[in-house]
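*Asks:* Requesting a structural model of the entry that follows:
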Amino acid sequence: LYDKTGEQHYDIISAFIKSLRGSDPNAAVYWLARMIEGGEDPKFIARRMVILASEDIGNANPNALLLATTTFQAVEMIGYPECRIILSQCATYLASSAKSNASYMAINEAQALVRKTGDLPVPLSIRNAPTKLMKNMDYGKGYQYAHSHEGNFADHEFMPEKIAGTKLYEPGNNAAENRLREYLKHNWKDKYGY
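*Replies:* Coordinates of the predicted model:
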């Protein structure tokens, strides 16, 4: 049925993850059953669903990460045989959910930018100023506390000067992230091109 120490282990987890990503709950639950029947560690399966919930669903459905994390915790508490039901619930939910890899792409872009631009200075206005000396050096000067402004938003520069205005997060094209895009567009106007 399943060789959990050989190539088939990787082939079947790959088929499972790709079925979840491809929005096929039927295929996902089939590959899940293959792993369960083969005695795969349920925590391994649950961990992979936690990763997928963030990487492939993300802000299209933030509840997916909550369910996947709760699934991992429940699997840890319950174990076989009953944890198979919990794994199935999570797998069918994740497969049936809207998908977005926008957060995954954003962190990839941000890390590439950091590698390219190096150690850019934190703008003085958003530096921590716990001492009088730091305050005298203008740390925190001009910072606008968002909650002191209408709509809990202040148009403030949070990026280093050299990369100000750089857009790293592009919301996906789905209902939830379209709402995020509209919120960002309303607040930032033309700054990031949302």
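*Asks:* C-alpha only now, for contacts and for neighbours.
*Replies:* Will do.
*Asks:* contacting residues for the residue lying closest to residue 27 once chain neighbours are set aside?
*Replies:* Distance criterion C-alpha to C-alpha, 6 or more residues apart in numbering; nearest residue to residue 27, sequence neighbours excluded, is residue 19 at 5.8 Å. When contacts are counted by C-alpha atoms under 8 Å, 6 or more residues apart in numbering, residue 19 touches 25, 27, 28, 95.
*Asks:* how much space is there between the residue nearest in space to the middle of the chain and residue 60?
*Replies:* With distances taken as C-alpha atoms, centre = their mean, residue 54 lies nearest the centre of the chain, 3.7 Å away. Distance check for residue 54 against residue 60: by C-alpha to C-alpha, to the nearest Å, it reads 10 Å.
*Asks:* how about the helix or strand containing the residue nearest to residue 27: buried residues?
*Replies:* Per DSSP states H and E: residue 19 is located in helix 7-21. Going by neighbour count (16 or more other C-alpha atoms under 10 Å), the buried part of helix 7-21 is 12, 13, 15, 16, 17, 18, 19, 20, 21.
*Asks:* can you put the residues you listed in JSON lines and add distance to residue 164?
*Replies:* Shown next, in JSON lines, are these (distance: C-alpha to C-alpha, whole Å):
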{"residue": "12", "distance to residue 164": "44"}
{"residue": "13", "distance to residue 164": "41"}
{"residue": "15", "distance to residue 164": "41"}
{"residue": "16", "distance to residue 164": "41"}
{"residue": "17", "distance to residue 164": "37"}
{"residue": "18", "distance to residue 164": "37"}
{"residue": "19", "distance to residue 164": "39"}
{"residue": "20", "distance to residue 164": "37"}
{"residue": "21", "distance to residue 164": "34"}
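*Asks:* how about these, which pair is most distant?
*Replies:* Using C-alpha to C-alpha, the buried residues of helix 7-21 span at most 14.1 Å, a distance reached by 12 and 21.
*Asks:* here's the other one to compare against:
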Amino acid sequence: MDATGAPEAGDADAADAAGDEPVEIDLVTAEAAVDKAAVRYDRDGDAHYDVISAFIKSMRGSDVDAALHWLARMLTAGEDPRFIARRLVIFASEDVGMADPTALPTAVAAAQTIQLIGLPEGQLTLAHAVVHLATAPKSNAVTTAIGAALADVAAGKAGAVPPALRDAHYPGAKALGHGKGYRYPHDDPAGVVAQQYPPDELVGRDYYHPTRRGAERPIAERLDRIRAAVRGQ
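*Replies:* The predicted structure is shown next:
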């Protein structure tokens, strides 16, 4: 300022320079400005993996309220809803399986709905699927069954297809004995016949061990009878 109190040119330059400097805003100030608590979630860091892990484990543990909390955390933080939907589809087979066969169609429908309508309305569909999966009876019997079957194949237990099961529709197949002796299950009143289906190396090998939970209970109750009939026991 000069002697008369008028601002000098240098004062204006200094004010402009000060206005160009970055201003730091802390988390508390930012939250107050938007009137919403900030969600600590890094889509490319540990928080991303920690939250999705907590989400999956909450559903597996049948804590529907915790699962909905983690879902809300991800949605609020801007997580891709397609990523969440994919995890629901995996969970339906991995952790619910045959204990509730309707879980997978629900998860698939949620994934398809997200593709159709996106957010924000799609959050209702995701919540619908989460509630279904979290409250459903749980079984990983399907997961362990395919794991055991894959392990046997990897170990070289992959013998020839039994002759009765081989394709007999092409010319010359019957002359090779393909299809000979095949028994058509629908022709039997019980719908189950004694017949060898696995290769010789795996006769009598059990992969699927159903639980006694949910819809798997009646499967478990009849599976021993089915296996005995198929194996001629």
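*Asks:* Was I right to think residue 152 of the first structure contacts residue 144?
*Replies:* No - counting by C-alpha atoms under 8 Å, residue 152 of the first structure does not reach residue 144; the two are 10.5 Å apart.
*Asks:* more crowded one of these two?
*Replies:* residue 144 (16 against 10; other C-alpha atoms under 10 Å).
*Asks:* Give the aligned equivalent of that one in the second structure.
*Replies:* For residue 144 of the first structure, the aligned residue in the second structure is residue 183 (criterion: TM-score structural alignment).
*Asks:* Repeat that for residue 135 of the first structure.
*Replies:* Using TM-score structural alignment, residue 135 of the first structure lines up with residue 174 in the second structure.
*Asks:* Could you count how many residues lie near that match?
*Replies:* Here the count is done by other C-alpha under 10 Å, and residue 174 of the second structure has 14 residues near it.
*Asks:* can you give me the helices in the second structure?
*Replies:* With DSSP state H, the ranges of helices along the second structure come out as 9-19, 27-34, 46-60, 64-76, 81-91, 103-117, 122-135, 141-154, 216-230.
*Asks:* superposed on the first structure, where does the third one end up, distance-wise?
*Replies:* Going back to what we said before, that points to helix 46-60 of the second structure. Superposed on the first structure, helix 46-60 of the second structure shows a mean distance to its aligned partners of 0.6 Å (mean C-alpha distance after the TM-score superposition for the first structure).
*Asks:* Equivalent analysis for the fourth one, please.
*Replies:* In the superposition with the first structure, the average deviation recorded for helix 64-76 of the second structure is 0.2 Å (mean C-alpha distance after the TM-score superposition for the first structure).
*Asks:* I'd like to know which elements that helix is packed against.
*Replies:* helix 46-60, helix 122-135 (3 or more C-alpha pairs under 8 Å, 6 or more residues apart in numbering; DSSP states H and E).
*Asks:* how about the longest one, which residues of the first structure does it hit?
*Replies:* Pointing back at helix 46-60 of the second structure there. Under TM-score structural alignment, the match for helix 46-60 of the second structure is residues 7-21.
*Asks:* returning to what we had before: residues contacting the match of residue 135 of the first structure?
*Replies:* 168, 180 are the contacts of residue 174 of the second structure under C-alpha under 8 Å, 6+ apart.
*Asks:* how about 6 Å then?
*Replies:* By C-alpha atoms under 6 Å, 6 or more residues apart in numbering, residue 174 of the second structure lies in contact with residue 168.
*Asks:* before we move on, what about residue 181 of the second structure?
*Replies:* residue 164.
*Asks:* quick one on the thing from earlier: chain center to the helix holding residue 19 of the first structure: distance?
*Replies:* Offset of helix 7-21 of the first structure from its chain centre (C-alpha atoms, centre = their mean, to the nearest Å): 21 Å.
*Asks:* Could you list the residues in contact with stretch 4-11 of the first structure?
*Replies:* Counting by C-alpha under 6 Å, 6+ apart, residues outside stretch 4-11 of the first structure touching it are residue 3.
*Asks:* how about 10 Å then?
*Replies:* 1, 2, 3, 12, 13, 14, 16, 35, 38, 39, 40, 41 (C-alpha atoms under 10 Å, 6 or more residues apart in numbering).
*Asks:* where's the first one relative to residue 27 of the first structure, distance?
*Replies:* Using C-alpha to C-alpha, we find residue 1 of the first structure at a distance of 16 Å from residue 27 of the first structure.
*Asks:* Equivalent analysis for the second one, please.
*Replies:* Residue 2 of the first structure sits 16 Å away from residue 27 of the first structure, taking C-alpha to C-alpha as the criterion.
*Asks:* out of these two, which sits in the busier spot?
*Replies:* residue 27 (19 against 16).
*Asks:* got a list of what the more buried one touches?
*Replies:* Per C-alpha under 10 Å, 6+ apart, neighbours of residue 27 of the first structure: 15, 16, 17, 18, 19, 20, 33, 92, 95.
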